[in-house]
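Trainee: I'll drop the sequence and a predicted model, then ask my questions.
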Amino acid sequence: MGVFDDLVGQERAVETLRRAAASAAETLSGGRGAGMTHAWLFTGPAGSGKEEAARAFAAALFCPDRGCGHCDMCHQVAVGSHPDLEVVRPQGLSYGIKDTRQLILRAAGAPTLGRWRVVLFEDADRATEGASNALLKAIEEPPPRTVWLLCSPSPDDMMITIRSRCRVVTLVTPPVAAVAHMLVTRENVPPETAEFAARAAQGQVDRARRLALDAEARGRREAVLSIPASLAGVAECVTAAERLVKTAEEEAAAVTTALNESEIAELRKVYGEGSSGKGLNRGLIRGGAGALKELEDRQKSRATRTKRDVIDTALLDLVTFYRDVLAVQFGAPVELANDDRRADLESLARSATPEETLRRIDAIMLCRERLAANVNPQMAVEAMTLSLRWPVS
């Protein structure tokens, strides 16, 4: 299997990237390489695989066979150990100018192995205005062998000046059938479970994989989708909001706690904790107090982002649920993402008008906007659940 084979349902994007990798190889051999450029912007909805596409393209640039999937270069990219690939994942809610300037300095270095130096910037839309301006200057005048791969949900999420200097690769939501086929053939998931997971994930490959393989992920989805039918009064709305936020906090803690501990242990080791010698340990630890404080701040920011990402996933599940309610109300001949909860869908569809269902969808989207604007999650979610009360008061 080549590096592009994991991109489910992205045939057009894969063809573009294959041609670019061929042009890059031509450039290295002294040709014109007209299909290659130094800055790329990968866009697409959540779960479409834009980060995976960027990583596959990086492997194809390093690989002598343009992404064979089994050579040392491809393997190093897959495990994150290639010396000429830097992957940037903003840990907090934003990515600042200080980090961006340090990144630009690192990106300016010559390739270690002689082909390309690649910077893969995930969630590049999280860059602050100052960081984006600094990034623009680096993209305008890049070193000859440096390639920038930026990822964002849509081109409009990036500064227009950055967008205009990048070649845009647009990924689409993969078809449910393609995702289900991938789960069956690559993960050995039973066809019925694969169909359920692909449909529930609405084409998000990573989410579909989690739903198919992780019973806890399926349980969290069930808990979220049970919310609409439980909102009979104010008390139930407050309880549901509290439960959703608490679950997000617990999941975020499970994701970040082990990573936080390992990072702190590594930092303490770097600054000499456990070293022998008179006065050595105390002096180095004191010197590292500032670095430790900075790390803890980053970890706190990462935990906040993770918590809000978990809540946002739950909100998107609710949006698909009410979209299915709307489809039932109109009798639309479409595939329902939550067909496994058809009884709830039909019950709620009978209890309100399509206009009221649309208002509930608007309430969920407003909650997402408030969370993105750093509104207190408990308050934002409570306001939403109160707007979702059923039947209409």
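Mentor: Received the coordinates, thanks. Residues are numbered from 1 along each chain as shown.
Trainee: switch to C-alpha atoms for all contacts and neighbour counts from now on
Mentor: Noted.
Trainee: which residues in the stretch 251-393 of the chain form helices?
Mentor: Per DSSP state H, counting those that start in this stretch, the stretch 251-393 of the chain carries helices over the ranges 280-287, 289-330, 342-350, 354-372, 377-387.
Trainee: select, out of those helices, the one closest to Ala53.
Mentor: Among the helices of the stretch 251-393 of the chain, the nearest to Ala53 by Cα to Cα is helix 289-330 (21.5 Å).
Trainee: mind checking how far that closest one is from the chain centre?
Mentor: Remark: helix 289-330 is offset 11 Å from the chain centroid, using Cα atoms, centre = their mean, to the nearest Å.
Trainee: next, the angle from that helix to helix 377-387.
Mentor: 10 degrees (axes from the mean of the first three to the mean of the last three Cα atoms, to 10 degrees).
Trainee: which helices and strands does helix 289-330 pack with?
Mentor: helix 215-225, helix 234-270, helix 342-350, helix 354-372 (3 or more Cα pairs under 8 Å, 6 or more residues apart in numbering; DSSP states H and E).
Trainee: could you rerun that using 10 Å?
Mentor: Judged by 3 or more Cα pairs under 10 Å, 6 or more residues apart in numbering; DSSP states H and E, helix 289-330 is in contact with helix 191-201, helix 215-225, helix 227-230, helix 234-270, helix 280-287, helix 342-350, helix 354-372, helix 377-387.
Trainee: by contact count, what packs against the fourth one?
Mentor: Okay, so that is helix 234-270. helix 215-225, helix 227-230, helix 280-287, helix 289-330, helix 377-387.
Trainee: repeat that with 7 Å
Mentor: The helices and strands touching helix 234-270, judged by 3 or more Cα pairs under 7 Å, 6 or more residues apart in numbering; DSSP states H and E, are helix 289-330, helix 377-387.
Trainee: highest average neighbour count across the helices of the stretch 251-393 of the chain?
Mentor: Of the helices of the stretch 251-393 of the chain, the one with the most neighbours on average (mean count of other Cα atoms under 10 Å) is helix 377-387, at a mean of 21.
Trainee: can you point me to the longest strand in the protein?
Mentor: What stands out as the longest strand in the chain, according to DSSP state E, is strand 146-152.
Trainee: presented hereafter is structure B, for comparison with structure A:
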Amino acid sequence: VDADEAEGIVLQSSTTPLEAKVKIIIIHEVHLMRDAAAVRLLKTIEEPAKQIIFILLADQLVPSLTTLNSRCVTINFSRLADQDVADSLINEGVFPDTALMVAKASHGNLDRARILVTDSHLLRRQELFATIAMRLDGTGAAVVKIVAEIVEQLEQAASALEVRHVREIKELDDRVALTGERGSGRKAITDRHKRELRKLRTDELRSGLGQFAKTYSDLICAQPELTDGDEIMSAIRLIHKTISTLGLNTNETLALHALLLKCPSLSEVSRNITSLVG
């Protein structure tokens, strides 16, 4: 949300509801809100008209939202259990094995799970993130190659969602051609499509980095006395710190380069273990 969008929200909140006694204004991705927009909206949200209800949606409560958050009632939504997601997919006709695999990859997000069911690149993407630690060799060249592959996989992950978006736009165009209606809501749909693509990309990167961190944590659990343990624990903390910044207007490519340059190579750790055993 930028300053211009905030101005539009203020304008909407000043008009009288036409179809009901109250008007509900939903603001998406508030965690990405610009400071100027937050300042512009503060008074409006703090003292809304009696007939106005604001619903603010955010992936996380970042420091810039502290003041806005203090004026709101916070409702936290917990993730769905993997089995619940899998059961829903099975009821929709997905094979049980596929449903459970996709449910685990979706991290409790049923909408995301439905997209992943049609994602032919999912397994390859999971393999890419699971092997990052072994492919690192301490050089910038390796980091550049891995990051380029991650960016490519993120682009491919969006293809299944883009197919749905194309279908929705076609359905809109067909309806407009048939009815001749004005104010068809194309802008609202395209704005939603942009939000969905941005969220999917962020979700996939968070999921992948979580898998990357797991390769380090699995080694620590298997080898608690590892001499490189402190370095590996530091890498795990860095990965989770990077995950927490995703979706906050972060440059993904730069963030990935900075992260991978600081992470140890598990192939080098494996050689050290072999040397000690020998």
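Mentor: Thanks, I have the structure now. If you're wondering where the values come from, they're calculated on a predicted model, not measured in any experiment.
Trainee: coming back round to it: dump the helices and strands packed on helix 289-330 of structure 1 into JSON lines; add distance to Met182 of structure 1 as well.
Mentor: JSON lines is the format used below for these (distance: least, Cα to Cα, whole Å):
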{"stretch": "helix 191-201", "distance to Met182 of structure 1": "9"}
{"stretch": "helix 215-225", "distance to Met182 of structure 1": "19"}
{"stretch": "helix 227-230", "distance to Met182 of structure 1": "31"}
{"stretch": "helix 234-270", "distance to Met182 of structure 1": "26"}
{"stretch": "helix 280-287", "distance to Met182 of structure 1": "50"}
{"stretch": "helix 342-350", "distance to Met182 of structure 1": "26"}
{"stretch": "helix 354-372", "distance to Met182 of structure 1": "31"}
{"stretch": "helix 377-387", "distance to Met182 of structure 1": "35"}
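Trainee: the ones you listed: which one's closest to Ala303 of structure 1?
Mentor: helix 234-270 (6.3 Å).
Trainee: chain center to that closest one, what's the gap?
Mentor: 18 Å.
Trainee: over to stretch 372-380 of structure 1?
Mentor: 20 Å.
Trainee: let me see the contact set for the residue nearest to Arg218 of structure 1 when sequence neighbours are not counted.
Mentor: Closest residue to Arg218 of structure 1 apart from its sequence neighbours, by Cα to Cα, 6 or more residues apart in numbering: Leu211 at 5.4 Å. Contact partners of Leu211 of structure 1, counting by Cα atoms under 7 Å, 6 or more residues apart in numbering, are Ala197, Ala217, Arg218.
Trainee: under the alignment, what does Leu211 of structure 1 map to in structure 2?
Mentor: In structure 2, the residue paired with Leu211 of structure 1 is Leu116, using TM-score structural alignment.
Trainee: distance check, that match against Gln83 of structure 2.
Mentor: 16 Å (Cα to Cα, to the nearest Å).
Trainee: check Pro17 of structure 2 too.
Mentor: Taken as Cα to Cα, the span from Pro17 of structure 2 to Gln83 of structure 2 is 42 Å.
Trainee: same question, Pro224 of structure 2
Mentor: For Pro224 of structure 2, the distance to Gln83 of structure 2 - Cα to Cα - is 32 Å.
Trainee: also Val30 of structure 2?
Mentor: Val30 of structure 2 is 30 Å from Gln83 of structure 2, by Cα to Cα.
Trainee: okay, these two: which has more neighbours?
Mentor: Val30 (21 against 14; other Cα atoms under 10 Å).
Trainee: which one in structure 1 is aligned with that one?
Mentor: In structure 1, the residue matched to Val30 of structure 2 (TM-score structural alignment) is Ala124.
Trainee: show me where the stretch 51-200 of structure 1 has its strands.
Mentor: 85-88, 117-121, 146-152, 167-170 (DSSP state E, counting those that start in this stretch).
Trainee: now render those as TSV, adding mean neighbour count.
Mentor: As requested, these are exported to TSV (neighbours: other Cα atoms under 10 Å):
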stretch	mean neighbour count
strand 85-88	18
strand 117-121	24
strand 146-152	24
strand 167-170	18
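Trainee: Ala24 of structure 1: which of the contacts of Leu211 of structure 1 is nearest?
Mentor: When the contacts of Leu211 of structure 1 are compared against Ala24 of structure 1 (criterion: Cα to Cα), the nearest one is Ala197, at 37.8 Å.
Trainee: to which residue of structure 2 is that closest one aligned?
Mentor: In structure 2, Ala197 of structure 1 lands on Val102 (TM-score structural alignment).
Trainee: what helix or strand is the residue nearest to that match when sequence neighbours are not counted located in?
Mentor: With sequence-adjacent residues excluded and distances taken as Cα to Cα, 6+ apart, Val102 of structure 2 is closest to Ala113, at 5.9 Å. Ala113 of structure 2 is located in helix 110-116, with elements delineated by DSSP states H and E.
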